[in-house]
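>>> With the sequence up front, the predicted model follows.
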Amino acid sequence: MEINRFIEMGVAKTGSQKALAKALDIDVTVLSAVKAGRRGLSNVVCIKLADLIKVERIEVIAASDLVTEKDEEKRKVFESCFGKTSRAASLGALALISSILTFVPNSPTHAASSSEYVNNINYKQLIVDQSRVCGAASDI
């Protein structure tokens, strides 16, 4: 049951089931009943729990409603709420990485070594110097 996982996350965050119940403004027996599958949490308590454990609110609400819902069609609707946000986040991260890799300039496959680059600069300098000398000689 998903709701038990969310409750355990809340217990880990607050330190105990009693502390979690206090943080949610409910009696500890309510948490016990939810964990046992005898009842669900109100939407307000689900939202408080989701905010406390930093998960999507709809996932906690759906998990709580699954505890008591018997209609198979409605259960499928609630079950469809799980993981949608994490799938969307994964797709968003994938798109971000893809766009970063697309815009990062690629280095040439056969890049010149630093000594070749220096030699190229020296060669250009030599050509410039020769043109000055040749140009000066033609002025005479």
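Arrived safely. Predicted model, so just to flag it, every value in this text is computed and none were measured. Numbering: from 1, shown residues only.
>>> use CA for all of it now, contacts and neighbours both
Fine.
>>> Nearest residue to the middle of the chain?
A89 (5.3 Å; CA atoms, centre = their mean).
>>> Can you name the element that comes right after whichever strand or helix holds it?
A89 is part of helix 84-103 when elements are defined by DSSP states H and E. Note on helix 84-103: by DSSP H and E, the next helix or strand toward the C-terminus is helix 114-139.
>>> let's bring in a second one:
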Amino acid sequence: MEMKKYIEDGAKKAGNNKALAKFLNQSETILSDVKAGKKGLNDAACIKLADLIEVNPLYVIAASNLVTEKDEEKRKIFKSCFTRAASVAVAALIFAGSSMTSSPAQAQSQKTGVNSIYIM
């Protein structure tokens, strides 16, 4: 995701661009430059923004660095943050889905509403 979208989401949560700038301890001019792709935010501001918009801070830090980074090797590293995090999210969804699968006994219990314990 682009920093522009993060800034827009942050402004909505904060109320407006001025409130977001104050919250992030940045000037409105800097936020405009970040939104226009001319500058990035420092890591602390990225983390505050991520917390505000409820996004993984690594996404915002990586997106911010991608705005200004010219070295292609470093850009690849920042871009990998998005693919790596997406892979982890997919794995978590798969795990959550598999842990929600019930055993035949649990399924029968849910179906009948009867839980039984047999002691021999």
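Ah, there it is. Values in this document were obtained by computation on a predicted structure and should not be read as measured data.
>>> what's the TM between chain one and chain two?
Overlay of the two chains. TM-score (TM-score structural alignment, normalised by the length of the second structure): 0.79; 107 aligned residues with a CA RMSD of 1.8 Å.
>>> residues contacting the residue nearest to the centre of the first structure?
Going by CA atoms under 8 Å, 6 or more residues apart in numbering, A89 of the first structure touches no other residue.
>>> Give me the mean distance between the helix holding A89 of the first structure and the second structure.
Comparison of helix 84-103 of the first structure with the second structure after fitting gives an average deviation of 2.5 Å (mean CA distance after the TM-score superposition for the first structure).
>>> Check which residues of that helix are buried.
By 16 or more other CA atoms under 10 Å, helix 84-103 of the first structure has no buried positions at all.
>>> circling back to that earlier point, quick one: the residue nearest to the centre of the first structure and S80 of the first structure, what's the gap?
16 Å (CA to CA, to the nearest Å).
>>> So for A62 of the second structure, what's the nearest residue that isn't a sequence neighbour?
Spatial nearest neighbour of A62 of the second structure, excluding adjacent residues (CA to CA, 6 or more residues apart in numbering): F78 at 5.0 Å.
>>> Help me confirm that that neighbour comes into contact with L66.
Yes: with contact defined as CA atoms under 8 Å, F78 of the second structure reaches L66; the gap is 6.6 Å.
>>> of these two, who's got more company?
L66 (23 against 20; other CA atoms under 10 Å).
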